[in-house]
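Participant: need a structure here:
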Amino acid sequence: MSFIDKLLQDIPLPNMIKVRQHFASPNEIIDIKSVVKQELNKPEIKATIKPGMTIAVGIGSRGIAEIPRIAQAVIAELKALGAIPFAVPAMGSHGGATAEGQRHVLENLGMTEEILGCEIRASMETVKLGELENGLPILMDKNAMQADGIIAINRIKAHNAFTAPIESGIIKMITIGFGKQDGADSCHTHGFGNMAKNIVDMARIKVKKTPFLFGIGTVENAYDKVVKIEAIAADRLEERETALLAESKSYFPKILFDNVDIAVIDLMGKIYSGGGMDGHVMGRAPTPFVEPIATIRPDRIAVLDLHEQSGGNATGMGWADYCTQRLYNKIDLPETYPNVITSRLARDGFIPVIMPSDKQAIQVAIKTCIILDGRTEARIVRMANTLHIGEIYISENMLDDARANNNIEILTEPSQFIFDEENNFTDIGEW
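Facilitator: Predicted coordinates:
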């Protein structure tokens, strides 16, 4: 028997209960095509589109809800208005910081040339537009600069690493996404303490010195459903993005329990968050410049697997304490390290303590959890990922709290987790 087996053989797992968290959120948009058509035909937007003009459509690497349908609808409407659109991967250093890797990211998200209905022009080449007063170069995707017009499609939401009036959205995509590896590296040079200012300052110059037309911003509710799609003219980007970020944060989901000792996360990856796991949900902030929305502050975090659509990019894994051998085997360091190095967040690339199985990852989290309030049992939450937390599992010692909360619906009786013969979950990320 190995040391690990001996250490954990007497660590029991608690009974767990599946619950549904209810969040106040608006209904999702069903007819995406009609909404996109309406938005692109607003007078101030339609006036920027001329027949025969080429338009670079920036699309990022996030797992944005309905992004293939939204991008497809935008491109179809641009064509209907007489333009000639092409897609540009606007994702900074993602995709291993290679043109082919970034094209592959789009394809993994369901956006091929056939589905989008236009050419994808992927390149890491940039054009220098100038410098900030602090000397940082301002760079823009070369393919985009060769178009008659540029637009960006992105979700507007809280950023993992800093808090500001403008965080993750269209303006960030203009600066970092369209900046490719070199532009993203430039913006990150002075760290996240200066990120909010640099993103906006660079975007202002880019909008002035490029044929940027408008942005398409989306807002999602607590259930990862699109509730707003808005075309925003270039001269209103800062005003509208500030308002939409505040709206997005009002819908943000969180774990509706206090005193969570251990968070078990089935799946991480770039499709869920730029940091693999959203710090606003899991309760760990990667920098001191962010104010986490989460109220939980778990003592231990175990992450069990890496989503296939992340393409081996395990950026953010270092914020977990424990992971599984299965996750470790899927890590592609050449895919991961460009993000880690570009962002200057070295811990994003740290590898957690590796356990042979899901069961042992949870057991060692229990074994090493520090509980300071006199309790003898850890309070445990298991979530499928940090983007979908409508349904979660809680340990039985949290049942009274669940019963006392009108926004918590109890779905099952207490029971033990079911593992396969290798002590891994049979339902990983699928519940």
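Participant: all contacts plus neighbour counts: C-alpha atoms, from now on.
Facilitator: Fine.
Participant: need the contact list for Leu399.
Facilitator: Ile17 (Cα atoms under 8 Å, 6 or more residues apart in numbering).
Participant: that one sits in which helix or strand?
Facilitator: According to DSSP states H and E, Leu399 maps onto helix 399-404.
Participant: now do Lys79
Facilitator: Assigned by DSSP H and E, Lys79 falls within helix 67-80.
Participant: what residues of stretch 142-155 count as buried?
Facilitator: Across stretch 142-155, burial judged by 16 or more other Cα atoms under 10 Å covers 142-145, 147-155.
Participant: by contact count, what packs against the helix holding Lys79?
Facilitator: Judged by 3 or more Cα pairs under 8 Å, 6 or more residues apart in numbering; DSSP states H and E, the packing partners of helix 67-80 are helix 32-40, strand 84-89, helix 113-116.
Participant: and the ones you listed, which is most packed in?
Facilitator: Of all the helices and strands packed on helix 67-80, strand 84-89 carries the top mean neighbour count, a mean of 26, counting by mean count of other Cα atoms under 10 Å.
Participant: give the other helices and strands that that strand contacts.
Facilitator: Under the contact criterion of 3+ Cα pairs under 8 Å, 6+ apart, strand 84-89 touches strand 54-59, helix 67-80, helix 99-108.
Participant: tell me the secondary structure for Leu245?
Facilitator: helix (DSSP: H, G, I helix; E, B strand; the rest coil).
Participant: quick one: Gln21 from Ile59, how far?
Facilitator: Noted for Gln21: a distance of 31 Å to Ile59, by Cα to Cα, to the nearest Å.
Participant: the two: which is more packed in?
Facilitator: A direct count of neighbours by other Cα atoms under 10 Å for Gln21 and Ile59 places Ile59 higher, at 23 against 19.
Participant: buried residues, the helix holding Leu399. List them.
Facilitator: Ala402.
Participant: mind listing what's buried along the following helix or strand past that helix?
Facilitator: The helix or strand immediately downstream of helix 399-404 is strand 408-410, counting by DSSP H and E. Across strand 408-410, burial judged by 16+ other Cα under 10 Å covers 408, 410.
Participant: another one to check against the first:
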Amino acid sequence: MVFIDWQSIKSPQMLVELLEKFLLGVFGEEFLREEVKKLEQYVSKSRPESFEYLRPLGVHRAAQWYKLVENLKNRGYTFDLSFSAEIEEFMNFTIFALSLDNLVQHNVLSLGNPIVRGALHDKNRFESLLYEVLVSANYVLNGFEVKMPDLFNEGRIDVFAREGATKVYCECKKLRRRELYVDIAIKVLSEISQRKVSAVIDIELFKKPKSVDDIVKIVEKAVDEGKAVKSEEAYIQVTMLPELIEDVFRVSIPKPENVEYAVAAAHAGIFDGVLKVKEPKMVVIRDSNKPREVEKQLRDRLREALEQLSTVSDGRKVVYVDVTEVIGKPVLQLPELIKLSPGPEILASYLEEKVRGWLINHLDIDSVVLTQSKLYTDEFGNPFALVVENHVIAAYIAPGWTMITRVVPIPQGATPEILTNLALELSKKG
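Facilitator: The predicted structure is shown next:
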């Protein structure tokens, strides 16, 4: 296998080409092309405008990555500005490539091992392997000797790391968004695209809807009436956007703590030497029960990890939880002219509080680490920074705190124009 020289990457083109070479080296061209055939058979059943390709598919994730690389090359090595969800999959791909590359270089894994090859090619096992590889690589890059007992059927622990006399046993869990939200996004995006509606559709669910079509009907009513509509199942707000954007336009998404899924679509192009955006649209899906639902999912994963870590007696015990899909500000790749202003993030603090309480009752676990991945791009869709944040929580470390004041300081001698601008900025922050 040819390793990636990450330091030599000087452009998005070099990054994409090296990732393609890596993908072929790990999975083989024959396997990738067979999986891509399955992917294309599925996608071809629906027009692109139906947005069915948002749905998680029953094919290996590597096929989606291979197709993504092909699309990036065809578009001049930038993301498709008419489809925001690409950015998340590219982030997953890059993290995996960096992690696996380092594990192979440091002889933790060998692509010649049939167990490793089997896990990589099994689409179900591969999904859990993604995070285990990331956690293992983090330890390797920090000088630890690493083993993956569960992968090789040598124990129930995902990752074992050792440095000198320090031993660390790690369980790796991932919190996932529910597919229901993707189903709603597909239907709503398809509907407003067919009707050529340019708007932000903000959907807050009070409970699980009886059917996705019921939500679509409420959205149609809200669009037709041009005002918010409330039912027993949901509250729909519609903010109309210009059909054609020729100057910077700001969009605000307040209260990101209960946002379950967000996706955007638009047609961007250069006309008369000027960048213009046509038919911008965004769907934001919220769940008023999200904090409790995420907490329940977190407790279930912690309980599983506790059971697995109980099989070892010495060393430090750590639970890693990937929360990228369920918390954080919406990650949307938008045309340059659309500026997104999300509100403050508070769900992470809520989960930290719950984890700390759980740790107090399970003192045999040293810490829980909440992982969140973020990919940053410039205004033209070029990726320039990938960040993996590890937030360590321990029962014996006192948390920080925040004081919220309800008094807004008003500048002395402020003009009506300044006060109006201040009010607008505060409203954008929720």
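Participant: now what about the TM-score between them?
Facilitator: Here the TM-score for the pair of chains, by TM-score structural alignment, normalised by the length of the second structure, is 0.23; 184 aligned residues with a Cα RMSD of 7.8 Å.
Participant: any chance of the buried residues of stretch 142-155 of the first structure in CSV, with secondary structure and distance to Gln360 of the first structure too?
Facilitator: Listed next are those as CSV, based on DSSP: H, G, I helix; E, B strand; the rest coil; distance: Cα to Cα, whole Å:
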residue, secondary structure, distance to Gln360 of the first structure
Lys142, helix, 49
Asn143, helix, 49
Ala144, helix, 49
Met145, helix, 52
Ala147, coil, 54
Asp148, coil, 56
Gly149, strand, 54
Ile150, strand, 50
Ile151, strand, 48
Ala152, strand, 44
Ile153, strand, 42
Asn154, strand, 39
Arg155, strand, 37
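Participant: of those, closest to Leu244 of the first structure?
Facilitator: Taking Cα to Cα as the measure, Leu244 of the first structure sits nearest to Arg155 out of those, at 9.8 Å.
Participant: am I right that that closest one is in contact with Val226?
Facilitator: No: counting by Cα atoms under 8 Å, Arg155 of the first structure sits too far from Val226 to count as a contact (9.2 Å).
Participant: how about the strands in the stretch 201-350 of the second structure?
Facilitator: Taking DSSP state E, counting those that start in this stretch as the test, the strands found in the stretch 201-350 of the second structure are 229-230, 234-240, 244-245, 249-253, 259-271, 274-287, 316-322, 338-342.
Participant: those: which one's closest to Lys354 of the second structure?
Facilitator: Of all the strands of the stretch 201-350 of the second structure, it is strand 316-322 that lies closest to Lys354 of the second structure, at 13.4 Å by Cα to Cα.
Participant: returning to what we had before: list the buried ones in the helix holding Lys79 of the first structure?
Facilitator: Counting neighbours by 16+ other Cα under 10 Å, helix 67-80 of the first structure gives 67-79 as buried.
Participant: how far off helix 99-108 does it point, in degrees?
Facilitator: Here helix 67-80 of the first structure runs at an angle of 100 degrees relative to helix 99-108 (axes from the mean of the first three to the mean of the last three Cα atoms, to 10 degrees).
Participant: and helix 67-80 of the first structure with strand 149-155, angle?
Facilitator: Using the same axes, to 10 degrees, helix 67-80 of the first structure lies at 160 degrees relative to strand 149-155.
Participant: helices and strands around the strand or helix carrying Glu30 of the second structure, which ones?
Facilitator: Under the criterion of DSSP H and E, Glu30 of the second structure resides in helix 29-43. Secondary structure elements in contact with helix 29-43 of the second structure, counted by 3+ Cα pairs under 8 Å, 6+ apart, are helix 61-74.
Participant: give me the contact list for the helix it packs on.
Facilitator: 13, 16, 19-20, 23, 32-33, 35-36, 39, 78-80, 86, 89-90, 93, 123.
Participant: now the buried members of these.
Facilitator: So, by 16+ other Cα under 10 Å, the buried ones in the contacts of helix 61-74 of the second structure are 13, 16, 19-20, 23, 32, 35-36, 39, 78-80, 86, 90, 93, 123.
Participant: what's the closest of the buried residues of helix 67-80 of the first structure to Ile394 of the first structure?
Facilitator: Nearest member of the buried residues of helix 67-80 of the first structure to Ile394 of the first structure, counting by Cα to Cα, is Ile67, at 31.7 Å.
Participant: how near is that closest one to Ala402 of the first structure?
Facilitator: Separation of Ile67 of the first structure from Ala402 of the first structure (Cα to Cα): 34 Å.
Participant: just Ala361 of the first structure next, same as before
Facilitator: Separation of Ala361 of the first structure from Ala402 of the first structure (Cα to Cα): 25 Å.
Participant: Ser186 of the first structure now?
Facilitator: Remark: distance between Ser186 of the first structure and Ala402 of the first structure (Cα to Cα) = 47 Å.
Participant: Ala262 of the second structure against Ile285, yeah?
Facilitator: Yes: judged on Cα under 8 Å, Ala262 of the second structure makes contact with Ile285 at a distance of 6.2 Å.
Participant: and the buried residues of helix 67-80 of the first structure, which is closest to Leu116 of the first structure?
Facilitator: Gln72 (4.7 Å).
Participant: skipping adjacent residues, who's closest to that closest one in space?
Facilitator: Leu116 (4.7 Å; Cα to Cα, 6 or more residues apart in numbering).
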